[in-house]
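> Provided below are the primary sequence and the corresponding predicted coordinates.
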Amino acid sequence: MDIKEIQNLIKFVAKSGASEVKLEMDDIKITIRTGSDADVTYVSQAAPMQMAPAQQAAPAPAAPAVNEAPAAPAPAASNDKYVTVKSPIIGTFYRKASPEKPAFVEVGDSIKEGDTLCIIEAMKLFNEIESEVSGTIVKVLIDDSSPVEFDQPLFLVDPS
């Protein structure tokens, strides 16, 4: 399977509305998961071949790079004086400890080092994300119950 076939498969799955597609052939396993705004493609190969690893390595980094590139410069360019709190892990972002409880922080709240900002669920473990800076929450950059990637911006904090 070459790059064009994989790209066409990704486009087909995205247009079809399917949430997950798994394809297993002799020496290749492909899983494509769609959700929110991002397509995630996993390609693994059982037996390494001379040309195939270079071809298979290209689609996986290309898809996340396209999705992350527009998000990162926008907050940084207009908000240079703010500190960006980023996700330390991959998982699901939650602003509240449970649906009936209030959010850990809201825009305008003053925070100090060690305050819990949110929870990120990863593999059924709920990880409290604590602030490493003191200041005021300026902006929440992600919606509640959304998937997050490693190093994805979550909050903007004014340290002054």
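Received it, and whenever you're ready, just let me know what you need. Numbering: from 1, shown residues only.
> from here on, contacts and neighbour counts on C-alpha atoms
Fine.
> all helices for the chain, in order.
Taking DSSP state H to define them, one finds helices in the chain at 3-16, 52-57, 59-71, 73-78.
> May I see those arranged in TSV, with mean neighbour count and distance to Asp151 as well?
Converted to TSV, the helices of the chain look like this (neighbours: other CA atoms under 10 Å; distance: least, CA to CA, whole Å):
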stretch	mean neighbour count	distance to Asp151
helix 3-16	14	25
helix 52-57	14	21
helix 59-71	13	10
helix 73-78	12	13
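> Take this one as well and set it beside the first:
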Amino acid sequence: MKAKELQELLDFIAKSGLNKVNIETEEFKISVQREPNTKQIVSMSAAPAPAAPQQAPAAPTLAPAAATTPAAPAAEPASSASYTPLKSPMIGTFYRSSGPDAPVFVQVGDTVEKGQVICIIEAMKLFNEIEAEQAGRIVKVLVENATPVEYDQPLFLIE
């Protein structure tokens, strides 16, 4: 399990309100227990046979508990409350332009219209043009060019 995946799992557990979670696969065994003061204790031990495809079943077992408990408030500054995130509709690799030598689709400060192409996400060798879901001004680019993105991950902030 990569450090980023571990951090995402810990964040998910923190937001879900669960006090104890045990996950065991052929690749690893992880136990997370939270004390009433929200301090997190993590212990992880590796097992010999790595099996990446078996990591996926662990997440659905936690999802129903998260749906029944309220989420923790976001730790974003109050100034970003008026901004709307433009989120990734799929998993893939994020590109700001159509090619290495091409200009970027949008920059900070640009005004975009609904339906305007703002980036490309490559998924399984297909390049998907991602369009703005609303009109507004780009305030911040949240993802570096040519980096992987997850489903529903914020890509841009728009006002």
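Received the coordinates, thanks. This structure is a prediction, so every number in the text was calculated from the model and none was measured.
> Turn the helices of structure 1 into TSV, columns for distance to Gln152 of structure 1.
Below are the helices of structure 1 laid out as TSV (distance: least, CA to CA, whole Å):
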stretch	distance to Gln152 of structure 1
helix 3-16	23
helix 52-57	22
helix 59-71	8
helix 73-78	11
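> List just the one of those that sits closest to Gln45 of structure 1.
helix 52-57 (7.9 Å; CA to CA).
> Against the centre of structure 2, work out the most remote residue.
Within structure 2, Pro48 marks the point farthest from the mean C-alpha position, 28.7 Å out by CA atoms, centre = their mean.
> rewinding a little: show me the one of the helices of structure 1 that comes nearest Asp144 of structure 1.
Of the helices of structure 1, nearest to Asp144 of structure 1 by CA to CA is helix 59-71, at 17.0 Å.
> Identify all contacting residues around that closest one.
Contact with helix 59-71 of structure 1 is made by 3, 6-7, 38-43, as judged by CA atoms under 8 Å, 6 or more residues apart in numbering.
> Between these, which sits nearest Ala52 of structure 1?
Looking at the contacts of helix 59-71 of structure 1 and their distance to Ala52 of structure 1, the nearest is Ile3, at 9.3 Å (CA to CA).
> In structure 2, what sits opposite that closest one in the alignment?
Using TM-score structural alignment, the equivalent of Ile3 of structure 1 in structure 2 is Glu24.
> just checking, its match touches Ile30?
Yes - at 6.2 Å, Glu24 of structure 2 counts as touching Ile30 under the criterion of CA atoms under 8 Å.
> before we move on, the earlier item: of all the contacts of helix 59-71 of structure 1, which two lie farthest apart?
Maximum distance among those (CA to CA): 19.0 Å, for Ile3 and Ala38.
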